[in-house]
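Peer 1: got a structure for you, letters missing:
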């Protein structure tokens, strides 16, 4: 397949909640990128005037499409991303939080990697900047390319790092197959989905040496803390998706270790026993 014959267009999904000050920058960082076919805004009943700004952006840019949940309800980031996935018209899907923004190189390597039609997803480096700490910069990345067959194992262990939602591009049919994000998880919906993606498709390294987007940390971010309780729920949710037969004894032991490290009560132990699957 030649580069000329490969039509690489991405649906960028942006959940919007309480981000009136930031969403324009997010949209405008993506709207002029050649590989972006559409930007789907999901306004999630923001308490600020984000809906007004999203409506303006839809009028200004042909690529921007605005959706809301039924009756204008607030349903959270995972449900908002899922609504975007359902309505995406491009073969490829990427995500961008409304208070973050893409850099100009966001899809440069993705476009090359996806010319291999067996590739189902690409992960890239992301930089985190803190508006309250001018000298704070943290890179979210996988520090070395990983064989796709081993990606689940290394994400489970965290050996070589993790990737951020803003740096992931996936085939829409993979997301459809996996039914998107689990909305019953209050946190870690993205990490849980990336593990399932690593099991279900060929996910490869893109631009991992330099950032392709920026995560902005500020006082009004929707999620500010991650407790042991939420992490336990995340690992238990993953246990419902896998078995020893599916991921192998060694990976299952690692998963059990992750679960046990977050348990704090006898009821947690019973909960784990109930979810253990051998086949």
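Peer 2: That came through fine. Keep in mind it's a predicted model, so treat the numbers as computed, not measured.
Peer 1: could you use CA atoms for every contact and neighbour count after this?
Peer 2: Will do.
Peer 1: buried stuff in the helix or strand harbouring residue 27?
Peer 2: For residue 27, the host element (DSSP states H and E) is helix 23-31. Residues of helix 23-31 classed as buried: 23, 24, 26, 27, 29, 30, 31 (neighbour count, 16 or more other CA atoms under 10 Å).
Peer 1: what do you get for stretch 252-264?
Peer 2: Those would be 252, 255, 256, 258, 259, 262, 263, for stretch 252-264 by 16+ other CA under 10 Å.
Peer 1: what about the closest residue to residue 23 other than its chain neighbours, neighbour count?
Peer 2: What sits nearest to residue 23 in space, not counting adjacent residues and going by CA to CA, 6 or more residues apart in numbering, is residue 98, at 4.8 Å. The burial count assigned to residue 98 is 27, neighbours taken as other CA atoms under 10 Å.
Peer 1: pull the contacting residues for residue 98.
Peer 2: 14, 15, 16, 17, 19, 22, 23, 26, 27 (CA atoms under 8 Å, 6 or more residues apart in numbering).
Peer 1: which one of the buried residues of stretch 252-264 sits closest to residue 154?
Peer 2: residue 255 (11.5 Å; CA to CA).
Peer 1: pretty sure that closest one contacts residue 156?
Peer 2: Yes. Counting by CA atoms under 8 Å, residue 156 is a contact partner of residue 255 at 7.0 Å.
Peer 1: how far does stretch 119-130 sit from its chain's centre?
Peer 2: Its chain's C-alpha centre lies 9 Å from the corresponding centre of stretch 119-130 when counted by CA atoms, centre = their mean, to the nearest Å.
Peer 1: contacting residues around that stretch?
Peer 2: 110, 113-114, 136-142, 163-164, 166-171, 174, 201-218.
Peer 1: again, but for stretch 209-227
Peer 2: Counting by CA under 8 Å, 6+ apart, 17-18, 99-107, 124-132, 139, 141, 143, 166-167, 187 sit against stretch 209-227.
Peer 1: so which of these belong to helices?
Peer 2: Among the contacts of stretch 209-227, none falls in helices (DSSP state H).
Peer 1: which one among the buried residues of helix 23-31 gets closest to residue 267?
Peer 2: residue 23 (42.3 Å).
Peer 1: from residue 29, how far off is the closest one?
Peer 2: 10 Å (CA to CA, to the nearest Å).
Peer 1: coming back round to it: just put the buried residues of stretch 252-264 in CSV and tack on secondary structure.
Peer 2: CSV is the format used below for the buried residues of stretch 252-264 (DSSP: H, G, I helix; E, B strand; the rest coil):
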residue, secondary structure
252, helix
255, helix
256, helix
258, helix
259, helix
262, helix
263, coil
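Peer 1: okay, now the one to match up with it:
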């Protein structure tokens, strides 16, 4: 039987937290639920304390200074505290469905498999949240990938020039061997207040042998409401470009350090970073540098990056 630690970062989520926790408690495989409270301004800490009293598998932790450190640092603290062989993630405003670990029970019998991920659904908890979500992500409520894949085919499918695997997958649909994270010293970039999950998943796809699980139906549900971090960033605003640039910069700096990184994917990350960097602070030398790299591989440039940030400068 799988033995799983579920890590839940908690920040201003008192209205949703109990449902999230109880959705994880339904599984015998979940041996501990780690609530990492990040200095909430609502009653989340009180709800956490009540849940630890009600359920023996629920544990509560805070940062040593009891301050607010962001989702990256909060999840990293959860990784340090996790004691089980497998780790799963859940946000405090999301929840698991009954099929959450069905694929994992079979796929993890293969010791080569280090991580499994599936599809997530979307539940709109408020009308304003629904409007903001659809404006940002269109009307698709099932987030999944296009085909079954494993190993390096997953990384190449997201960032290479071949068959496109899909848009993304979510942490709340991922189960990973703790030993794989420890082997590669993988953790969240604490400098990223937004997109630290996308940054972490990128590194995970490269370093670990992942495999698709259930991709034709959701195994977890994402709750969308007025205060979601990701929907609060308005497309094509200065804030949007800044946050996209920080993610692109983190990916590119990491990719440069990987000796076996395919050249076309390294260029992909570089173009992404320069797109946002130039768009935010255009200068002749940066523009020349960007165009020079684009000309080295025009097909990649046209299909992946279309001067997204430069558009706002006319």
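Peer 2: That came through, no problem. What you are looking at is a predicted structure, and each value in this text was computed from that prediction instead of being measured.
Peer 1: any idea what the TM-score is?
Peer 2: Their TM-score after superposition, calculated using TM-score structural alignment, normalised by the length of structure 1, is reported as 0.89; 267 aligned residues with a CA RMSD of 2.3 Å.
Peer 1: aligned against structure 2, show me the partner of the residue nearest to residue 23 of structure 1.
Peer 2: Matched by TM-score structural alignment, residue 98 of structure 1 corresponds to residue 92 in structure 2.
Peer 1: what's the burial count for the aligned residue in structure 2 for residue 165 of structure 1?
Peer 2: Mapped onto structure 2 by TM-score structural alignment, residue 165 of structure 1 lines up with residue 171. Using other CA under 10 Å, residue 171 of structure 2 is surrounded by 20 other residues.
Peer 1: does residue 171 of structure 2 touch residue 89 like I think?
Peer 2: Yes. Using CA under 8 Å, residue 171 of structure 2 makes contact with residue 89 at a distance of 5.8 Å.
Peer 1: buried set for stretch 162-170 of structure 1?
Peer 2: 162, 163, 164, 165, 166, 167, 168, 169, 170.
Peer 1: before we move on, what about stretch 233-251 of structure 2?
Peer 2: Within stretch 233-251 of structure 2, the residues scored as buried using 16+ other CA under 10 Å are 233, 240-251.
Peer 1: got it, and stretch 150-157 of structure 1?
Peer 2: For stretch 150-157 of structure 1, the neighbour count (16+ other CA under 10 Å) marks 151, 152, 153, 154, 155, 156, 157 as buried.
Peer 1: the fifth one -> structure 2?
Peer 2: When the structures are aligned by TM-score structural alignment, the residue of structure 2 matched to residue 155 of structure 1 is residue 158.
Peer 1: secondary structure of that match: a helix, I assume?
Peer 2: Yes. Assigned with three-state DSSP, residue 158 of structure 2 falls within a helix.
Peer 1: measure the residue lying closest to it once chain neighbours are set aside to residue 147 of structure 2 for me?
Peer 2: Setting aside the residues directly before and after it, residue 158 of structure 2 is nearest to residue 165 in space (CA to CA, 6+ apart), at 5.7 Å. To residue 147 of structure 2, residue 165 of structure 2 is 6 Å away according to CA to CA.
Peer 1: same question, residue 63 of structure 2
Peer 2: From residue 63 of structure 2 to residue 147 of structure 2 the distance is 40 Å (CA to CA).
Peer 1: pull out the buried residues from the contacts of stretch 209-227 of structure 1.
Peer 2: Buried among the contacts of stretch 209-227 of structure 1 (16+ other CA under 10 Å): 17-18, 99-102, 106-107, 124-129, 139, 141, 143, 166-167, 187.
Peer 1: now the strands for the stretch 101-250 of structure 2?
Peer 2: Counting by DSSP state E, counting those that start in this stretch, the stretch 101-250 of structure 2 has strands at residues 115-117, 119-124, 174-177, 210-212, 218-224.
Peer 1: reformat those as CSV; add distance to residue 261 of structure 2.
Peer 2: Formatted as CSV, the strands of the stretch 101-250 of structure 2 follow (distance: least, CA to CA, whole Å):
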stretch, distance to residue 261 of structure 2
strand 115-117, 20
strand 119-124, 27
strand 174-177, 22
strand 210-212, 17
strand 218-224, 32
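Peer 1: which among these is found nearest to residue 55 of structure 2?
Peer 2: Comparing the strands of the stretch 101-250 of structure 2 under CA to CA, the one sitting nearest is strand 218-224, at 21.5 Å.
Peer 1: average separation of that closest one from the aligned part of structure 1, please.
Peer 2: Per the superposition on structure 1, strand 218-224 of structure 2 and its aligned residues are separated by 0.5 Å on average (mean CA distance after the TM-score superposition for structure 1).
Peer 1: check the offset of that strand from the chain's centre.
Peer 2: Distance, centroid of strand 218-224 of structure 2 to centroid of chain: 13 Å (CA atoms, centre = their mean).
Peer 1: so where is that strand in structure 1?
Peer 2: Using TM-score structural alignment, strand 218-224 of structure 2 pairs with 211-217 in structure 1.
Peer 1: coming back round to it: put together JSON lines for the buried residues of stretch 162-170 of structure 1, with distance to residue 65 of structure 1 on each row.
Peer 2: Shown next, in JSON lines, are the buried residues of stretch 162-170 of structure 1 (distance: CA to CA, whole Å):
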{"residue": "162", "distance to residue 65 of structure 1": "30"}
{"residue": "163", "distance to residue 65 of structure 1": "27"}
{"residue": "164", "distance to residue 65 of structure 1": "24"}
{"residue": "165", "distance to residue 65 of structure 1": "20"}
{"residue": "166", "distance to residue 65 of structure 1": "19"}
{"residue": "167", "distance to residue 65 of structure 1": "21"}
{"residue": "168", "distance to residue 65 of structure 1": "21"}
{"residue": "169", "distance to residue 65 of structure 1": "19"}
{"residue": "170", "distance to residue 65 of structure 1": "20"}
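Peer 1: let me know the closest of those to residue 79 of structure 1.
Peer 2: Nearest to residue 79 of structure 1 out of the buried residues of stretch 162-170 of structure 1 is residue 165 (CA to CA; 14.7 Å).
Peer 1: what sits up against stretch 149-156 of structure 1?
Peer 2: 160, 161, 162, 195, 196, 198, 199, 202, 203, 251, 254, 255.
Peer 1: ditto for stretch 46-53 of structure 2
Peer 2: Contacts for stretch 46-53 of structure 2 (CA under 8 Å, 6+ apart): 14, 17, 18, 35, 37, 58, 59, 60.
Peer 1: that stretch aligns to what range in structure 1?
Peer 2: The aligned range for stretch 46-53 of structure 2 is 52-59, by TM-score structural alignment.
Peer 1: give the buried residues for the matching stretch.
Peer 2: Buried residues in stretch 52-59 of structure 1 (16+ other CA under 10 Å): 53, 54, 55, 57, 58.
Peer 1: helices of structure 1, start to end?
Peer 2: Going by DSSP H, structure 1 shows helices at 23-31, 50-60, 76-87, 108-113, 151-157, 172-178, 189-200, 228-239, 244-247, 249-262, 266-275.
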